[in-house]
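# Provided below are the primary sequence and the corresponding predicted coordinates.
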Amino acid sequence: MMRQISCLVAFCLVSIITASSVTAAALDGASDYGNKESEIGFATVAVNVVEGTFEADHRIINVSDQVFQKEIIETNSVSTTQIVFLDETVLTMGPETRLILDELVFDRNATEGKVVMTALKGLFTFVSGSLPSESYQINTPTTIIGMRGTKFDLFVARNGASTVILRSGAIDVKNLQGVERQVNTVDLATNVVTKKSEPTLPAPPTSELEQLFTSLVNPGELQGIDPLQVNTKRESIETESIRKKQIQLKNEEANDLKRQKAEQPNSQRIKKLEERRQKKEERAKKREAKKKKKAEKKALRKAKKENKALKIAKKEEKKAAKEAKKTEKLASKEAKKATKKATKEAKQAAKKATKEA
């Protein structure tokens, strides 16, 4: 609260001395950097080296320096800054952080406006200003954040993975595919690991991640610290944070799949059961048809075999009948021959007997 009050006081003071500040900047040779129309706020804190890039121009940002629309603000591993915008939005940037001030539309006499920023990497704290909540949009490489409250912290890893921690009010976080997650509970965080992964369920952030944000609360503690030590510490925390996010994401996907199966309407379950029953019946019919066809083939082979045996039997019977007829004919011929011989012999005997008598 004290920080916001001090920022507002500083804002009023800087608004009064804007003309003299611009004149001083001109004397320093920086009059070509930005223009009056694109001024959207000023720096209230600048610890160590804070850089600004506007189009092709670069500069070092000091306390009370104006910032401009489309300007890129960067901090190194041991620097922080705080900026108060025309609508009284307060942005705090931690070490090794990069942000683009895309757009700020503000009219003190109007109720509408627009604030758009792109957080490319690093640590941020956003406190919304006097515009309606729907006026604010914070982009990252993997998320789009809508503010429906007062304050949130943001951590954007080097690979674009984003963690949003709600501090007061409420926020809407969605991935680049449009899948949205609302966070309504203070001090809970949601993560978006990749452009396509869904925002995770709200959960408390890791203690290691919370430690990184201490530099935003107490920026003076960075004075005299070795940049290499800060980089090593942050890289270790960032790697561990990403690993935990990926595990959490996999667990949530598995739980969602189980929940979807459990929450399927009865009609769908009945439909699936009916489909299974029909498939089972179809398989049974196919097996029965196959079995019947096999039996028919077997019966056909048996009939063919029996028919062949019958033909052979008939052929043998016909052959036997022919042989019998031949034998009978031969026997009849022999009998006739014998009868004829006997008759001839009888006649000869009778003739001889008559002759002897």
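Thanks, I have it.
# contacts, neighbours, all on C-alpha from now
Will do.
# Report the contact partners of residue 245.
Counting by CA atoms under 8 Å, 6 or more residues apart in numbering, residue 245 touches 191, 193.
# Recalculate using a threshold of 10 Å.
Residues near residue 245 by CA atoms under 10 Å, 6 or more residues apart in numbering: 161-163, 190-193, 200, 205, 239, 251.
# Next: residue 183.
When contacts are counted by CA under 10 Å, 6+ apart, residue 183 touches 148, 164-166, 169-173, 189-190, 201-203.
# One more: residue 126?
Listed by CA under 10 Å, 6+ apart, the contact set of residue 126 reads 89-93, 138, 147, 150-154, 167.
# can you pick the most crowded of the contacts of residue 183?
Within the contacts of residue 183, neighbour counts (other CA atoms under 10 Å) peak at residue 164, which reaches 27 neighbours.
# Just to check, it is in contact with residue 157?
No: using CA atoms under 10 Å, residue 164 is not in contact with residue 157, being 11.6 Å away.
# What ranges does the stretch 51-200 of the chain have for its strands?
Assigned by DSSP state E, counting those that start in this stretch, the stretch 51-200 of the chain shows strands spanning 57-60, 66-68, 72-75, 80-85, 90-93, 98-105, 114-127, 136-139, 143-147, 151-156, 162-168, 171-175, 180-183, 189-192.
# Show me what the first one packs onto, helices and strands only.
Pointing back at strand 57-60 there. On a contact count with 3 or more CA pairs under 10 Å, 6 or more residues apart in numbering; DSSP states H and E, strand 57-60 meets strand 50-54, strand 72-75.
# Which one of these lies nearest to residue 331?
In terms of CA to CA, the element of the helices and strands packed on strand 57-60 nearest to residue 331 is strand 72-75, at 133.3 Å.
# hmm, back to that, which one of the contacts of residue 126 has the most neighbours?
In terms of neighbour count, residue 93 stands highest of the contacts of residue 126 at 30 neighbours, by other CA under 10 Å.
# next, the one to line up against it:
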Amino acid sequence: MPMRSKLLVLAAVIAALAPAKHAFAQERAGVASAVTQTARGQVGGGSMRTIRIGKSVFSGERITTDARGRVQVLLADGSNFVVGPNSSLVIDEFVYRPEQGAGKIVATFGRGVARYVGGRISKNRGGVTIRTRQGTIGVRGGMANLVQRGDDTVFSFLFGKDLTFTGRNGREMRVYRSGFSVFASGGQGRVGRTPANLQNLVTRQLTGTGGAGPRPNAEQLRRFGFANSALPPAPGSPIPPPVIISRGVPVPGNRLDRNFANGSRIGYPPTPGCVSPLYC
């Protein structure tokens, strides 16, 4: 084939691939159902945009907030992510087949504070994967809080079927009773009771007015036409005992808040068996 013809064929292939790549990058994952103060999104190397209530959030879009920002992202299966101040989250992949109630959610939690509330996809084992610096977590049929400060991470199970954590060391642990958390540092974790002051901290961080803009209209919500199925268990449901793989260590009442308030690690002597002085 002459060189000119080869160049024309190559140019045609590049032209055909470019729109496909753009369409993939702009695949919609959900809608911003609440925004407070400043939350921004960025897809790949594109420009930053301000996330506004009722607007779409795309797969691969990095959501970041400032010191006062909060955003809630509603997905088509009824799942939602709440991202607190000074935080970042990417919804890497969202696939949903409503006729089967099946699909897949893959997200990356970078830093700060966030909450995941499960929808229909979360009812399937392995349907939800959240990547973090310390490892990956899965949430089945429930809700979990995520806290990342420096090298220390806490995943708190609120309700549902279970929360699993696989550390960078390959060790897996499972929590299926509310009030327990995985405390992770250095790519490994331990399971212990969730400190009350940590719950209060997350509640303060995630509480907001919901934004000053208008609420999503009926048409916007109709396109996400499945009500959130992540409801608490019925009263009186039996709660199995927690699965604690590592020995739990009591957490003093005021140490966690003091460290977070100062934004630094204070040099407390570690309790024997603790993963990190920050959470011991």
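In hand now; what should we look at? Keep in mind the model is a prediction, meaning the values are calculated, not measured.
# thinking again about what came up before, going by neighbour count, which of the contacts of residue 245 of the first structure comes out on top?
Among these, the one with the most neighbours (other CA under 10 Å) is residue 191, at 32 neighbours.
# Enumerate every residue touching it.
So residue 191 of the first structure contacts 142-143, 154-156, 161-165, 173-175, 181, 197-203, 205, 242, 245-246, 248-249 (CA under 10 Å, 6+ apart).
# can you rerun that using 7 Å?
Counting by CA atoms under 7 Å, 6 or more residues apart in numbering, residue 191 of the first structure touches 162-164, 199-200, 245.
# ok, the residues you listed in the second structure, which still hold?
Shared with the second structure under both residues aligned by TM-score structural alignment, their matches' CA atoms under 7 Å, the contacts from the contacts of residue 191 of the first structure are 162-164, 199-200.
# CSV for these, including distance to residue 309 of the first structure?
Formatted as CSV, these follow (distance: CA to CA, whole Å):
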residue, distance to residue 309 of the first structure
162, 88
163, 89
164, 91
199, 81
200, 81
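# ok, back up a step: quickly name whichever of the contacts of residue 183 of the first structure is closest to residue 221 of the first structure.
Closest approach to residue 221 of the first structure among those (CA to CA): residue 165, at 22.5 Å.
# Return the residues in contact with residue 144 of the first structure.
By CA under 7 Å, 6+ apart, the residues touching residue 144 of the first structure are 137-138, 173-175.
# Closest one of the residues you listed to residue 218 of the first structure?
Residue 218 of the first structure has its nearest neighbour among the contacts of residue 144 of the first structure in residue 138, at 23.8 Å by CA to CA.
# Map that closest one across to the second structure for me.
Residue 138 of the first structure maps onto residue 130 in the second structure, with residues paired by TM-score structural alignment.
# quick one: that match and residue 139 of the second structure, what's the gap?
Distance, residue 130 of the second structure to residue 139 of the second structure, using CA to CA, to the nearest Å: 8 Å.
# Residue 19 of the second structure now?
Distance from residue 19 of the second structure to residue 139 of the second structure, by CA to CA: 35 Å.
# what's the answer for residue 119 of the second structure, then?
Relative to residue 139 of the second structure, residue 119 of the second structure is positioned 10 Å away (CA to CA).
# Then residue 265 of the second structure?
Relative to residue 139 of the second structure, and taking CA to CA, residue 265 of the second structure is found at 29 Å.
# again, but for residue 270 of the second structure
Note on residue 270 of the second structure: its distance to residue 139 of the second structure, by CA to CA, is 30 Å.
# before we move on, what about residue 43 of the second structure?
Remark: distance between residue 43 of the second structure and residue 139 of the second structure (CA to CA) = 25 Å.
# burial measure for residue 252 of the first structure, as a count.
16.
# Return the distance of it relative to residue 340 of the first structure.
121 Å.
# same check, this time on residue 83 of the first structure
The spacing between residue 83 of the first structure and residue 340 of the first structure, counted by CA to CA, is 154 Å.
# How about residue 246 of the first structure?
124 Å.
# of those two, who's got more company?
Higher neighbour count among residue 246 of the first structure and residue 340: residue 246, with 17 against 12, using other CA under 10 Å.
# Look at the more buried one and give its secondary structure.
Of the three states, residue 246 of the first structure takes helix according to DSSP: H, G, I helix; E, B strand; the rest coil.
# just checking, next helix/strand downstream of whichever strand or helix holds residue 8 of the second structure?
Residue 8 of the second structure belongs to helix 3-25 when assigned by DSSP states H and E. Under the assignment DSSP H and E, the closest C-terminal helix or strand after helix 3-25 of the second structure is strand 28-36.
# re the thing from before, determine which two of the contacts of residue 126 of the first structure are furthest apart.
In these, two members sit farther apart than any others by CA to CA. They are 93 and 147, at 17.6 Å.
# what's the matching residue for residue 181 of the second structure over in the first structure?
Aligned by TM-score structural alignment, residue 181 of the second structure pairs with residue 189 of the first structure.
# show me what contacts that match?
Applying CA under 7 Å, 6+ apart to residue 189 of the first structure gives the contacts 163-166, 202-205.
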